[in-house]
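Peer 1: no sequence on hand, only this structure:
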């Protein structure tokens, strides 16, 4: 069965993917990327550079929140029901007026060039093949307009880091509208970077080398800030120290990532000014709930808040008229020792009471994990690290395969648990706490 047929016939996804893998095995062919989650992670670790692995897989501090995300899933057990007619199943869900074939979204992940040279284009091709939404990151390696062209008709959302510069915020929102985004995802939990020990030990911040700032260097409002900064830069009072090989590589990276020819950029102050400007305006720690009203004035797109963990914040989100919530702790990358994302989900769902969609992020590693999150009240889930590992191993095909494997396991877990559609997945599917 073709991938197109898989998408059209939700009930056949699990068996079709499973059968295709086993049929290929008769001819000695194995899956394009490992299916088993730990094997996938191990293979990606062997392929990725030290700095890429630290950035993608690492968390904050002692990595306790990363572990808490996984431990939370281990505390829940599915209780299958028997003798239910599950021959026909439906994995689709509706979000913001669009029917999605599965409750799966490609989470916003920045600096994808660290994992694969095709970066966001590869992920867009994977999302397009599956007709699943890609949440385009503010920290993408490719401008959103180029990603949108690769996505074609596939759904896309845009994730916004709220800049200190209002003109940059306005421009990003306007561009997100222009590329046909279905929603605006405002990430709340990264107004400053967490204490990411693995990155710190390598003294590696990709943005300081011009990596992962393509949304900014392609943005007219940001470029005006860069040009103004470069024009007012005072000559150094003292001779610059002799550059080290690492400094030369960093300057070349800045030049190669800035629009234009690298040769010309090496002689220009703009690439370095762009990095400095980004580091100055990246995100804003002074935001309050009142600022959401200003964002609502800027756009008619649904506004989804990502990073909600406290039920009090869920109540405030409702009070301020947001259209959706993502329960997330940024994959454990921000606060060490924070609550596991799945542990935070039920109380947020209870407060929301079905009035807006509650999505889930942080810790999904399998289709059974997806079922657990849905059973605890999530409308859909965002998946991050697993498909990045697939991307590192096999580009677009790797990212597509990881998400298709999750989808297939979701479908088969539903069948084996006596569930015919996503709406039937509820708390009664799980053993009592």
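Peer 2: Nice, I can see it. Since this is a predicted model, take the numbers as computed values, not measurements.
Peer 1: C-alpha from now on. contacts and neighbour counts both.
Peer 2: Will do.
Peer 1: count the residues that sit near residue 8.
Peer 2: 12 (other Cα atoms under 10 Å).
Peer 1: from residue 315, how far out is it?
Peer 2: 38 Å (Cα to Cα, to the nearest Å).
Peer 1: also residue 13?
Peer 2: Counting by Cα to Cα - residue 13 and residue 315 are separated by 37 Å.
Peer 1: more neighbours, the two?
Peer 2: Neighbours per residue, other Cα under 10 Å: of residue 13 and residue 315, the larger number sits with residue 13, 27 against 13.
Peer 1: that one contacts residue 20, doesn't it?
Peer 2: No: in this structure residue 13 lies outside contact range of residue 20 using Cα atoms under 8 Å: 10.5 Å.
Peer 1: which residues in the stretch 201-350 of the chain form strands?
Peer 2: In the stretch 201-350 of the chain, the segments counted as strands under DSSP state E, counting those that start in this stretch are 303-308, 324-327.
Peer 1: mind listing residues that contact the first one?
Peer 2: Right, the one you point to is strand 303-308. Residues outside strand 303-308 that contact it (Cα atoms under 8 Å, 6 or more residues apart in numbering): 183-189, 296, 314, 317, 322-330.
Peer 1: the residues you listed in helices, which ones?
Peer 2: Among these, the residues falling in helices (DSSP state H) are 296, 314, 317.
Peer 1: thinking again about what came up before, from the contacts of strand 303-308, list the buried ones, please.
Peer 2: 183-189, 314, 317, 322-330 (16 or more other Cα atoms under 10 Å).
Peer 1: hmm, back to that, can you put the strands of the stretch 201-350 of the chain in CSV and add distance to residue 363?
Peer 2: Supplementary listing: these in CSV, determined by distance: least, Cα to Cα, whole Å:
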stretch, distance to residue 363
strand 303-308, 14
strand 324-327, 11
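Peer 1: right, so of these, which gets closest to residue 405?
Peer 2: Residue 405 lies closest to strand 324-327 among these, at 22.9 Å (Cα to Cα).
Peer 1: let's bring in a second one:
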């Protein structure tokens, strides 16, 4: 069964592994499933997230849903030990924010009135919770990025538009003329393509460029490979005119992930700090490096004139084994010495997550997957609901921590749990499960 991968579909789509009963090991009916980690499930399946995720899985076709939750490499079924390790990676962003970092609230601080507002790259936002770049949003809802930017305008926060959007730079600007908009940018092999994206963003009033630096190639995403992912026939990346750059569904990518093939063909893997210099000369807009995970890279970004750093591991979908973003945030903040603004994405699911990120030095956080779940559920209203829930939770977290405004949030609010406690809470169940699996094999 493991060689042919002829097993029930729900085994492939969940964070579960099969456990054999005492019977014929060749029969699927003689297997049951067990959850990998009960504690992580409590975090990941909190009420809002569980409801939205179930809705997405039910309403979207397999290929689209797989793209939204996809992460991992090919041997997900054949190598059970790999599944265990991958589950550890999948939950790392959320787990470390929730478990590792603790909050130490101040008392008797008069929190009758609380101001959540802050600024991002000189633009005032109602809260330090912004919408991150997620590609091809029309796969989740017919209004796609247009619904998202309208929701951001309603909440008074900013939206980072993906270059790979299914709505154009101009369409999003027209849908949210008063919204704060930033453009996420890849550097293409054809530099003229990149240049024109920047020029269009400037003309349409976008306030900054977030250049992705962690994708010379696309990570090996098992769900995308299995589903042979490509764009639905009615959609295209609308910032590009030609079929090859617009990721046309008419193209044949064979047995591979279409998006991986697109990146290999279009995105320049040779980019270096020299290209960042070129981009800096190209525009006067603030430029943020998206995907930095090391202190020395952060220092290099400052040296090359960048205006900010977004600590990101691309939703844990690029390189297996990278740290959670919350784990490297203190190193990045220390490295830049206050010279540029530092932001964080990855694993932000609750208001207390936002508070912890700010206590560790982030100016604001960017949210991705929860926004898509809200979009898939109810379009603009769904995105508004997600942002409002996070805003209300953040407000309460600030009140209970004795913070009247974001300026008083500092590192005295948080503390790192000890290494022994962290290992005991996160590794024991994996170790036992690994031993059981190795016995079966």
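Peer 2: Ah, there it is. Just so it is clear, the model here is predicted, and its values are computed rather than measured.
Peer 1: rewinding a little: out of the ones in helices among the contacts of strand 303-308 of the first structure, who's nearest residue 422 of the first structure?
Peer 2: Of those, the one sitting nearest to residue 422 of the first structure (Cα to Cα) turns out to be residue 314, at 23.3 Å.
Peer 1: that closest one against residue 346, yeah?
Peer 2: No: the pair residue 314 of the first structure / residue 346 is not scored as a contact, 11.4 Å apart, by Cα under 8 Å.
Peer 1: could you pull out the strands in the stretch 51-200 of the first structure for me?
Peer 2: 93-95, 98-100, 104-106, 134-136, 156-160, 184-187.
Peer 1: wait, which of those strands is closest to residue 353 of the first structure?
Peer 2: strand 93-95 (16.4 Å).
Peer 1: helix, strand or coil for the counterpart of residue 410 of the first structure in the second structure?
Peer 2: Residue 410 of the first structure maps onto residue 394 in the second structure, with residues paired by TM-score structural alignment. Under DSSP: H, G, I helix; E, B strand; the rest coil, residue 394 of the second structure falls in the helix class.
Peer 1: what's the local residue count around residue 394 of the second structure?
Peer 2: Neighbours of residue 394 of the second structure (other Cα under 10 Å): 22.
Peer 1: gap between the closest residue to it other than its chain neighbours and residue 129 of the second structure?
Peer 2: Nearest residue to residue 394 of the second structure in three dimensions, chain neighbours excluded: residue 351, at 3.8 Å (Cα to Cα, 6 or more residues apart in numbering). Applying Cα to Cα, the value for residue 351 of the second structure to residue 129 of the second structure is 9 Å.
Peer 1: which residues are in contact with each of the two?
Peer 2: Joint contacts of residue 351 of the second structure and residue 129 (Cα under 8 Å, 6+ apart) are 390-391.
Peer 1: neighbour count for these two, which is higher?
Peer 2: Comparing residue 351 of the second structure with residue 129 by other Cα under 10 Å, the one with more neighbours is residue 129, at 26 against 19.
Peer 1: ok, back up a step: can you give me every residue that contacts the match of residue 410 of the first structure?
Peer 2: Contacts of residue 394 of the second structure by Cα under 8 Å, 6+ apart are 350-352, 354-355.
Peer 1: excluding its backbone neighbours, what's nearest the most centrally placed residue in the second structure?
Peer 2: The centre of the second structure sits closest to residue 315, judged by Cα atoms, centre = their mean, with a distance of 3.6 Å. Spatial nearest neighbour of residue 315 of the second structure, chain neighbours left out: residue 346 (5.6 Å); criterion: Cα to Cα, 6+ apart.
Peer 1: and that neighbour, what pairs with it in the first structure?
Peer 2: In the first structure, residue 346 of the second structure lands on residue 362 (TM-score structural alignment).
Peer 1: against residue 157 of the first structure, how distant is that match?
Peer 2: In terms of Cα to Cα, residue 362 of the first structure sits 18 Å off from residue 157 of the first structure.
Peer 1: equivalent analysis for residue 116 of the first structure, please.
Peer 2: Residue 116 of the first structure is 22 Å from residue 157 of the first structure, by Cα to Cα.
Peer 1: residue 371 of the first structure too?
Peer 2: Counting by Cα to Cα, the gap from residue 371 of the first structure to residue 157 of the first structure is 23 Å.
Peer 1: tell me which of the strands of the stretch 201-350 of the first structure sits nearest to residue 130 of the first structure.
Peer 2: strand 324-327 (21.9 Å).
Peer 1: onto which residues of the second structure does that closest one map?
Peer 2: Using TM-score structural alignment, strand 324-327 of the first structure pairs with 308-311 in the second structure.
Peer 1: what of stretch 136-143 of the first structure?
Peer 2: So stretch 136-143 of the first structure sits over residues 161-168 in the second structure, by TM-score structural alignment.
Peer 1: got the end-to-end distance for the matching stretch?
Peer 2: First residue to last in stretch 161-168 of the second structure (Cα to Cα) measures 9 Å.
Peer 1: try stretch 352-370 of the first structure
Peer 2: Note: stretch 352-370 of the first structure ends 20 Å apart using Cα to Cα.
Peer 1: got it, and stretch 294-314 of the first structure?
Peer 2: End-to-end for stretch 294-314 of the first structure, by Cα to Cα: 19 Å.
Peer 1: OK, contacts around the residue nearest to residue 394 of the second structure?
Peer 2: Counted by Cα under 8 Å, 6+ apart, residue 351 of the second structure has contacts 390-397.
Peer 1: from what I can see residue 255 of the first structure touches residue 271, true?
Peer 2: Yes: applying Cα under 8 Å as the test, residue 255 of the first structure and residue 271 come out as touching, 5.5 Å apart.
Peer 1: so for those two, which residue has more residues nearby?
Peer 2: Counted by other Cα under 10 Å, residue 255 of the first structure and residue 271 do not tie: residue 271 has more neighbours, with 28 against 25.
Peer 1: against the first structure, where does the one helix or strand residue 10 of the second structure maps to fall?
Peer 2: Under the criterion of DSSP states H and E, residue 10 of the second structure resides in helix 9-13. Across the first structure, nothing matches helix 9-13 of the second structure (TM-score structural alignment).
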